[in-house]
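>>> Dropping the sequence and predicted coords here.
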Amino acid sequence: MSVEQAPIEELGRELGEQIARTPEYDRFEEAREAVQRDEEVQEQIDRFERIREEFMQARRTGDASQSDLQRVQRTQEELHSMPVMREFLDAQDELSERLEAVNQAISDPLAVDFGGEAGGCCQD
């Protein structure tokens, strides 16, 4: 590791630590833990995943119908309307917005989207 890389990587670690101390991250972690502890939400997640997988299988075999898709959507809406899950999704959105602002602050001086398309070749 070069001498120049070590400070940059250390700054990255410090950035991660600072992000972990934000109110948005705290809210996200608390909401994630609440989802994990809530048996009713976990049952609804399992139900949604099962119905979604059935739909994906039917789609792969060409047997999926509009009714099947609507069932998946209804089940997802039921899951997302649960207060504990709604709080999690709101916290996740808030954290994503904060991380996008951090991404923008890093990307601006580089003239590339650091979190998105930095890296790849020949992108349109």
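Done, it's in.
>>> can we go C-alpha only for contacts and neighbour counts from here?
OK.
>>> the helices in the chain, which residues?
Counting by DSSP state H, the segments of the chain that form helices are 5-20, 23-37, 39-60, 66-81, 83-107.
>>> and the nearest residue to Leu79 once chain neighbours are set aside, how many residues sit next to it?
Spatial nearest neighbour of Leu79, excluding adjacent residues (CA to CA, 6 or more residues apart in numbering): Gln44 at 6.0 Å. The local packing of Gln44 (other CA atoms under 10 Å) involves 17 other residues.
>>> Likewise for the one 3 residues further on?
Other residues near Arg47 come to 16 when the count uses other CA under 10 Å.
>>> contacting residues for the nearest residue to it once chain neighbours are set aside?
Using CA to CA, 6+ apart and skipping the chain neighbours, the partner closest in space to Arg47 is Thr75 (7.8 Å). Going by CA atoms under 8 Å, 6 or more residues apart in numbering, Thr75 touches 47-48, 51.
>>> one more structure, for comparison:
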Amino acid sequence: MSIETTPDARATELAEELGEAITELPAYEAFLEAKAAVTDDEALQQEMEAFERLREEFLMAREAGTATNDDLLELQAAQEELHDKPKMSAYLEAKSDIELRLQELDHIISEPLAVEFGETAGGCCQD
């Protein structure tokens, strides 16, 4: 006697297979490697923390109405300097690559649906 697979069970099985297949994508593997390189670099982590402090200070100043154009230019320069670091640049490129691939997969999944799969799965309320 064969056991029929329900549509819910089949969808879950396919989702699990898709998740496993994504982990095997070269873009995903490159993303993980680049992320690890950034995470494991103590000096880069310190630079990221310094940038985050600068960003927070700017946001607080902007909220208080005391932020200047020079403050914004300083923040932008600090971000450019951080993004120009080889490991950070490689990470941002790998992140962009995997995000684009996931968007492509989202589009393929969403094609037969009446809604965008990724937006709905993300729980965001959009009209």
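Yes, it's here. Nothing here was measured: the structure is a model prediction, and the numbers come from that model.
>>> that older thread, any idea what the residue nearest to Leu79 of the first structure aligns with in the second structure?
Under the alignment defined by TM-score structural alignment, Gln44 of the first structure corresponds to Glu47 in the second structure.
>>> Equivalent analysis for Val84 of the first structure, please.
By TM-score structural alignment, Val84 of the first structure lines up with Lys87.
>>> So what does Gln73 of the first structure match up with in the second structure?
Structural correspondence for Gln73 of the first structure with respect to the second structure (TM-score structural alignment): Gln76.
>>> related to what we said a few turns ago, any idea how many residues pack against the match of Val84 of the first structure?
Here the number of neighbours of Lys87 of the second structure (other CA under 10 Å) works out to 19.
>>> Spit out the contact partners of it.
Applying CA under 8 Å, 6+ apart, the residues near Lys87 of the second structure are 34, 37-38.
>>> Please tell me how far the residue minimising distance to the centre of the first structure sits from Gly16 of the first structure.
Centroid check for the first structure by CA atoms, centre = their mean gives Gln92 as the closest residue, at 6.6 Å. Using CA to CA, to the nearest Å, Gln92 of the first structure is found at 17 Å from Gly16 of the first structure.
>>> Could you check how far the closest residue to Leu44 of the second structure other than its chain neighbours is from Thr12 of the second structure?
Excluding the flanking residues, the one nearest Leu44 of the second structure by CA to CA, 6+ apart is Val38, at 6.7 Å. Remark: distance between Val38 of the second structure and Thr12 of the second structure (CA to CA) = 34 Å.
>>> and these two? which has more neighbours close in?
Per other CA under 10 Å, whichever of Val38 of the second structure and Thr12 has more neighbours is Val38, with 21 against 12.
>>> Give me the aligned partner of the more buried one over in the first structure.
In the first structure, Val38 of the second structure lands on Val35 (TM-score structural alignment).
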